[in-house]
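J.: have a look; sequence and predicted model below, questions after that.
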Amino acid sequence: MARDKPVQNSSSSTHQPTKFPNLVTLVGRGIPSRFEIAVDGQIEMVDADPLETATIVSGGVAEGTIDVGIQQFRFSGEMANVHVADWNGNTAPTSKSVPAVHVDYGVER
């Protein structure tokens, strides 16, 4: 009986890790709020124009404003700090109006 040669999946041996494997998502709650995200690696905005959203991304820090919708950032390293405050300067848990923040590690694109 003839036996077929096993076929190796070449994509698994050439798979490149994602440069920014982690994801942070901000979800606005309808109230203008400001945020600052700091990581110990690098950070970049996902699928948005920082000029349109008035978001500043520099090295390992992103800061800006959000009221509705979502803003996402990919980053390398670990999350160092997240600060969110509503338009009055109140932070969570005092203010239920600040954006929700979700951090996911090891998320492929």
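T.: Yes, it's here.

J.: rest of the way, CA atoms for contacts and neighbours
T.: OK.

J.: now do the end-to-end distance for stretch 57-67.
T.: One end of stretch 57-67 to the other measures 18 Å (CA to CA, to the nearest Å).

J.: you'd agree residue 18 is up against residue 76?
T.: No. If you go by CA atoms under 8 Å, residue 18 and residue 76 don't touch, sitting 9.1 Å apart.

J.: second one coming, line it up with the first:
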Amino acid sequence: MARDVPVRSQSAQSTDPLPNLVTIVGRGVPASYEIAVDGDLEMVGQDPAADATVVTDQVAEGTIDVGVRRFRFSGRMANVHLVDWNGVPAPDSPHTPTVHVTYDASTR
């Protein structure tokens, strides 16, 4: 299904180079995630090496059981892939992390 391009007023546009935010929330069970964007991507407030998170220019992948992982990005979310500790993908498993995407997060 095609999505419409969001319409934003000039006053709502941000000058932040990474204005969008994706938050991954663990559900208390080990799970894996992979997110991809069509712009630039960086992890927020954490050391990717310490969290065993692989972050490239446009893709991040890692594991989570509790807590949150946050990433700032430009462009749009291209893909999200979530699996629980048994390899069962979302939405078939209630144990996969939840993902929240906020566009223009810097204006809020």
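T.: Sure thing, it's come through. Source: prediction; values computed, not measured.

J.: residue 18 and residue 76 of structure 1: which is more packed in?
T.: Ranked by neighbour count (other CA atoms under 10 Å), residue 18 of structure 1 and residue 76 place residue 76 first, with 20 against 14.

J.: the more buried one maps to what in structure 2?
T.: Alignment note (TM-score structural alignment): residue 76 of structure 1 maps to residue 74 of structure 2.

J.: count of residues packed around the alignment partner in structure 1 of residue 55 of structure 2?
T.: Mapped onto structure 1 by TM-score structural alignment, residue 55 of structure 2 lines up with residue 57. Residues contacting residue 57 of structure 1 under the criterion other CA under 10 Å number 19.

J.: need the counterpart of residue 103 of structure 1 in structure 2.
T.: Here residue 103 of structure 1 is matched to residue 101 in structure 2, going by TM-score structural alignment.

J.: contacting residues for residue 78 of structure 1?
T.: Contacts for residue 78 of structure 1 (CA atoms under 8 Å, 6 or more residues apart in numbering) come out as 39-41.

J.: tell me where structure 2 has strands.
T.: Along structure 2, counting by DSSP state E, strands occupy 20-25, 31-37, 41-43, 54-55, 59-64, 68-73, 77-84, 98-102.

J.: out of the ones you listed, which is closest to residue 92 of structure 2?
T.: For the strands of structure 2, proximity to residue 92 of structure 2 was assessed by CA to CA; strand 77-84 is nearest, at 9.1 Å.

J.: what is that closest one packed up against?
T.: Judged by 3 or more CA pairs under 8 Å, 6 or more residues apart in numbering; DSSP states H and E, strand 77-84 of structure 2 is in contact with strand 31-37.

J.: residue range for the strand it packs on in structure 1?
T.: The aligned range for strand 31-37 of structure 2 is 33-39, by TM-score structural alignment.

J.: mind reading off the mean deviation between that stretch and structure 2?
T.: Following superposition, stretch 33-39 of structure 1 is found to deviate from structure 2 by 0.4 Å on average (mean CA distance after the TM-score superposition for structure 1).

J.: next one: that stretch to chain centre, how far?
T.: Centroid separation for stretch 33-39 of structure 1 versus its chain: 11 Å, with CA atoms, centre = their mean, to the nearest Å.
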